[in-house]
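Asker: fold the stuff below for me.
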Amino acid sequence: MVRILTKPQTISVTKPVGENFPEEKFNELETFIDGLKTTKGALVEILHKAQEIFGYLPRDVQLYVARKLGIPGAEVFGVVSFYSYFTTKPRGKHTISVCMGTACYVRGADKILERLKEKLGIESNEVTEDGVFTLKDVRCVGACGLAPVVMVDDKVYGRVKEEDLDNILKSYRNKETKN
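Answerer: Below is the predicted model of the structure:
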């Protein structure tokens, strides 16, 4: 039987603290959860906030959420693994998504993806060594008229050619060196 709390309760939960998990982040998540009128049906909302705070949902964060809500860790993991939005691995500062839908694929998206893998030195769903980029291949971004499409974060690049990739990557690398 799953017990769902209808009102946030102050539960003393040990916060895992390590080099990747500063206590301030757990405090921010705890404040968010405690500020909810109810936690019933709020697991996805809480996980969204946790991923916003931590950048991803590692095991320790998932277990913290489970303990805080008084639900099994397997239930939290089930939700995290079901929704493709959630990730259990760190992401780069910028996510490059290559549309592999039919229109993009027939117009060379597979070649664009392969060239990005070469240029970044990673495979799909991996992060570059410097932590700047995550590369993903996605099913369809709904911009078929612009095929092939590459998205960097929320910015759409249409009719992308292999020779465009250096300038696209350079613009984001330059942003990172300025920060």
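Asker: from here on, just use CA atoms for contacts and neighbour counts.
Answerer: Noted.
Asker: if I look at residue 136, how far off is residue 161?
Answerer: 17 Å (CA to CA, to the nearest Å).
Asker: cool, and residue 46?
Answerer: When residue 46 is compared with residue 161 (using CA to CA), they lie 40 Å apart.
Asker: more crowded one of the two?
Answerer: Using other CA atoms under 10 Å as the criterion, residue 46 and residue 161 rank with residue 46 on top: 19 against 16.
Asker: show residues contacting the helix of greatest length in the chain.
Answerer: Assignment by DSSP state H gives helix 165-178 as the longest helix of the chain. Helix 165-178 has contacts (CA atoms under 8 Å, 6 or more residues apart in numbering) with 94, 116, 132.
Asker: all strands for the chain, in order.
Answerer: Under the criterion DSSP state E, strands of the chain are mapped to 94-99, 126-127, 133-138, 150-152, 155-157.
Asker: in a markdown table, list these along with mean neighbour count.
Answerer: Formatted as a markdown table, the strands of the chain follow (neighbours: other CA atoms under 10 Å):
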| stretch | mean neighbour count |
| --- | --- |
| strand 94-99 | 23 |
| strand 126-127 | 21 |
| strand 133-138 | 21 |
| strand 150-152 | 22 |
| strand 155-157 | 14 |
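Asker: so which of these gets nearest residue 107?
Answerer: The closest of the strands of the chain to residue 107 is strand 94-99. By CA to CA, the value is 10.7 Å.
Asker: next, work out how far apart residue 122 and residue 134 are.
Answerer: 9 Å.
Asker: list residues touching both of these two?
Answerer: residue 128.
Asker: which residues of the protein fall in helices?
Answerer: Using DSSP H, helices in the chain cover 23-34, 43-54, 59-69, 73-82, 102-106, 109-120, 165-178.
Asker: one more, so I can put them side by side:
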Amino acid sequence: MGSNGTSSAVESILSSCPREREHLMPALQQTQEALGYLPDDAIEALARHFRTSPSYVYGVITFYPQFRLKPAGRNLIKVCRGTACHVKGGPRIRQEVERQLGIKEGETTEDMEFTLETVACIRACAIAPTMLINKETYGQLTAKKVAEILAEYRAWRMASEPA
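Answerer: Alright, predicted model coming up:
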């Protein structure tokens, strides 16, 4: 397997995981939680553990949009594209995030600070349009609010970096 960190994290997850295929999804979720994404060496280890092919595991991963094959940024932004958010300007919110960060949906900034995704619904329709950054929900968004929120994240990053 690849790096020791990847190897030991995946081995730890699989050590308590039954080998039946119905346990593949929880193992994928735990692996992504531990590593931030699902690298090739983790996919191979999962395939060996569940006695299946890497292509089968890859097929499961690519079927579900929650899984990532590339590392995500430190801050994962999820803009809601549900009906309430769409009607209240969700597409403009996504466009503003893209403009502010210089990336498109599905991309990560070069500094690995932000990844932008859209999701079907974040279940905060009463405060539409909404987005999540990591586990923090932001609602009643405008372009100005998006700019302010992202500026706060950037300022926090600058303050937390060693001099």
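Asker: any idea what the TM-score is?
Answerer: Once superposed, the chains reach a TM-score of 0.89 (TM-score structural alignment, normalised by the length of structure 2), with 159 aligned residues with a CA RMSD of 1.6 Å.
Asker: rewinding a little: pull out the buried residues from the longest helix of structure 1.
Answerer: residue 169 (16 or more other CA atoms under 10 Å).
Asker: any idea how far that helix is from the chain center?
Answerer: 20 Å (CA atoms, centre = their mean, to the nearest Å).
Asker: now do that helix against helix 109-120, angle only.
Answerer: 40 degrees (axes from the mean of the first three to the mean of the last three CA atoms, to 10 degrees).
Asker: how far away is the alignment partner in structure 2 of residue 127 of structure 1 from residue 114 of structure 2?
Answerer: Under the alignment (TM-score structural alignment), residue 127 of structure 1 maps onto residue 108 of structure 2. Distance, residue 108 of structure 2 to residue 114 of structure 2, using CA to CA: 6 Å.
Asker: contacting residues for the residue nearest the centre of structure 2?
Answerer: Taking CA atoms, centre = their mean, the centroid of structure 2 lies closest to residue 76, which sits 5.4 Å from it. Residues near residue 76 of structure 2 by CA under 8 Å, 6+ apart: 114-117, 132-134.
Asker: at 7 Å instead, please
Answerer: Applying CA atoms under 7 Å, 6 or more residues apart in numbering, we find residue 76 of structure 2 in contact with 114-116, 133-134.
Asker: ok, and the residues you listed in structure 1?
Answerer: Of the contacts of residue 76 of structure 2, the ones still in contact in structure 1 (both residues aligned by TM-score structural alignment, their matches' CA atoms under 7 Å) are 114-116, 133-134.
Asker: list the buried ones in stretch 97-116 of structure 2?
Answerer: 97, 101, 103-105, 107-109, 113-116.
Asker: contacts for it, please.
Answerer: 72-78, 117-118, 146-147.
Asker: endpoints of stretch 76-84 of structure 2, how far apart?
Answerer: End-to-end distance (CA to CA), stretch 76-84 of structure 2: 22 Å.
Asker: where in structure 1 does it fall?
Answerer: Going by TM-score structural alignment: stretch 76-84 of structure 2 matches residues 95-103.
Asker: from the chain's centre, how far out does the matching stretch sit?
Answerer: 16 Å.
Asker: and for stretch 103-111 of structure 2?
Answerer: 12 Å.
Asker: mind checking which of the strands of structure 1 is nearest residue 17 of structure 1?
Answerer: Here strand 126-127 is closest among those (CA to CA), at 23.6 Å.
Asker: just give me the mean distance for the closest one relative to structure 2.
Answerer: Averaged over the aligned pairs, strand 126-127 of structure 1 sits 0.4 Å from structure 2 after superposition, using mean CA distance after the TM-score superposition for structure 1.
Asker: follow-up on the earlier one: so can I have a markdown table of the strands of structure 1 showing distance to residue 178 of structure 1?
Answerer: A markdown table is the format used below for those (distance: least, CA to CA, whole Å):
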| stretch | distance to residue 178 of structure 1 |
| --- | --- |
| strand 94-99 | 15 |
| strand 126-127 | 20 |
| strand 133-138 | 16 |
| strand 150-152 | 18 |
| strand 155-157 | 19 |
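Asker: quick one, what contacts residue 66 of structure 1?
Answerer: Neighbours of residue 66 of structure 1 in contact, by CA under 7 Å, 6+ apart: 72-73, 76.
Asker: can you say which of these are buried?
Answerer: 73, 76.
Asker: which of the contacts of residue 66 of structure 1 still touch in structure 2?
Answerer: Counting by both residues aligned by TM-score structural alignment, their matches' CA under 7 Å, those still in contact in structure 2 are 72-73, 76.
Asker: aligned counterpart of residue 130 of structure 2 in structure 1, please.
Answerer: Under the pairing rule here (TM-score structural alignment), the equivalent of residue 130 of structure 2 within structure 1 is residue 149.
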